[in-house]
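> I would like the atomic coordinates for the input below:
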Amino acid sequence: MATNPKNATVTLDDFIAAAEASEQRLEFVDGQIVAMSGASILHGRIAQRITSSLDRQLENSGCEILRDTLVAAGVADNKFVPDVIVFCGEPEYERLRGIEMMLNPVVLIEVLSPTTANYDHVTKWENYRRIPSLREYLLVSQDRPRVEQYTRQDSRFWRFSETEGRDSEIRIESLNATLSLARIYAGLRLGAAEQEEAPAE
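Here you go, the predicted structure:
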């Protein structure tokens, strides 16, 4: 993950031009263009399993899943590319030249990487929680079978919960759906954190 050189402030138009020309995922945060480094295979497998699991459950629900799509956050002109986006009903989006930005996500999911964990926990959360349509935000670990979940209670308050263990399930209330950690992490070799906690044989 890298920002534009010398922290030079750029405009939203500059960002759109860069996004149109780049094959790399770019985000726009407080006047900075943030280039997202390529995700690991493990990161991609976890995100794909989440997508597949939700896709089956959301059939005929009126909700759909998007990947690799910009989301217009609730602060200034900030734009992000979550790992998984779920919207319900008709999609609302802002279009600037050839770039479309989702306005009404209901659930956003990020798979945590070593280089982006703090960014996902702090910067993205500070922006995502101000999106009026958002109901839940999930942060999924790739070091151990763990999911952190923020669920909106009202216009100001969110409930935080943490679920850990391969036998656990996450309830996504706004979608009437569940995520099985056993399914998400099946057969995956995770990071040192989980291995350190494994019982000795």
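> use CA for all of it now, contacts and neighbours both
Will do.
> How much space separates the residue most central in space within the chain from residue 170?
The centroid of the chain falls nearest to residue 110 when counting by CA atoms, centre = their mean (2.9 Å). From residue 110 across to residue 170, the span is 15 Å (CA to CA, to the nearest Å).
> one more, for comparison:
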Amino acid sequence: MASQPKPQFTPQEYLAWERQQATRHEFFNGEIFAMTGASRAHTLIRGNACATLHAQLRGKPCELYNNDMRVKVSETGMYTYPDIVAACADPQFEDTEVDTLINPKSTSACC
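Reported below is the predicted structural model:
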């Protein structure tokens, strides 16, 4: 029995659809993936890491975002919601919706 092919979406179709959803979804290679909730331990670790990074970034030209900021990984075309992401100097976004960061920095590059 042949399996049904999975529907393939363009990044533009994903973004238009995702912006209307009540929950978050990631996108990779034409597929959309629902995100699950985090455990208590995961939430505590993320909060502690965010507080530490916030203190390290004080006085630097960086903005720190939590897991509600979508990031486009230009090298792969993936759209994802990292637990924590920093944008340093001039944050850039995919379009005028200002909800998809395209120039995140690793912590070693900005801290």
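> for the residue nearest to the centre of the first structure, what are its contacts?
82-84, 120, 138-140 (CA atoms under 8 Å, 6 or more residues apart in numbering).
> For residue 12 of the first structure, which non-adjacent residue is spatially closest?
Excluding its sequence neighbours, the residue lying closest to residue 12 of the first structure (CA to CA, 6 or more residues apart in numbering) is residue 77, at 6.9 Å.
> Kindly apply the preceding question to residue 10 of the second structure instead.
Ranked by CA to CA, 6+ apart and with sequence neighbours excluded, the top spatial neighbour of residue 10 of the second structure is residue 30, at 6.0 Å.
> Now do the same contact list for that neighbour.
Contacts of residue 30 of the second structure by CA under 8 Å, 6+ apart are 7-11.
> how about CSV for those residues, with neighbour count, distance to residue 42 of the second structure and secondary structure added?
Below are these laid out as CSV (neighbours: other CA atoms under 10 Å; distance: CA to CA, whole Å; DSSP: H, G, I helix; E, B strand; the rest coil):
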residue, neighbour count, distance to residue 42 of the second structure, secondary structure
7, 8, 32, coil
8, 13, 31, coil
9, 15, 30, coil
10, 12, 31, coil
11, 19, 29, helix
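> show me where the first structure has helices.
With DSSP state H, the ranges of helices along the first structure come out as 12-21, 41-57, 117-118, 125-128, 181-185, 192-197.
> With distance to residue 67 of the first structure added, can I get those helices in a markdown table?
Formatted as a markdown table, the helices of the first structure follow (distance: least, CA to CA, whole Å):
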| stretch | distance to residue 67 of the first structure |
| --- | --- |
| helix 12-21 | 16 |
| helix 41-57 | 9 |
| helix 117-118 | 19 |
| helix 125-128 | 16 |
| helix 181-185 | 17 |
| helix 192-197 | 28 |
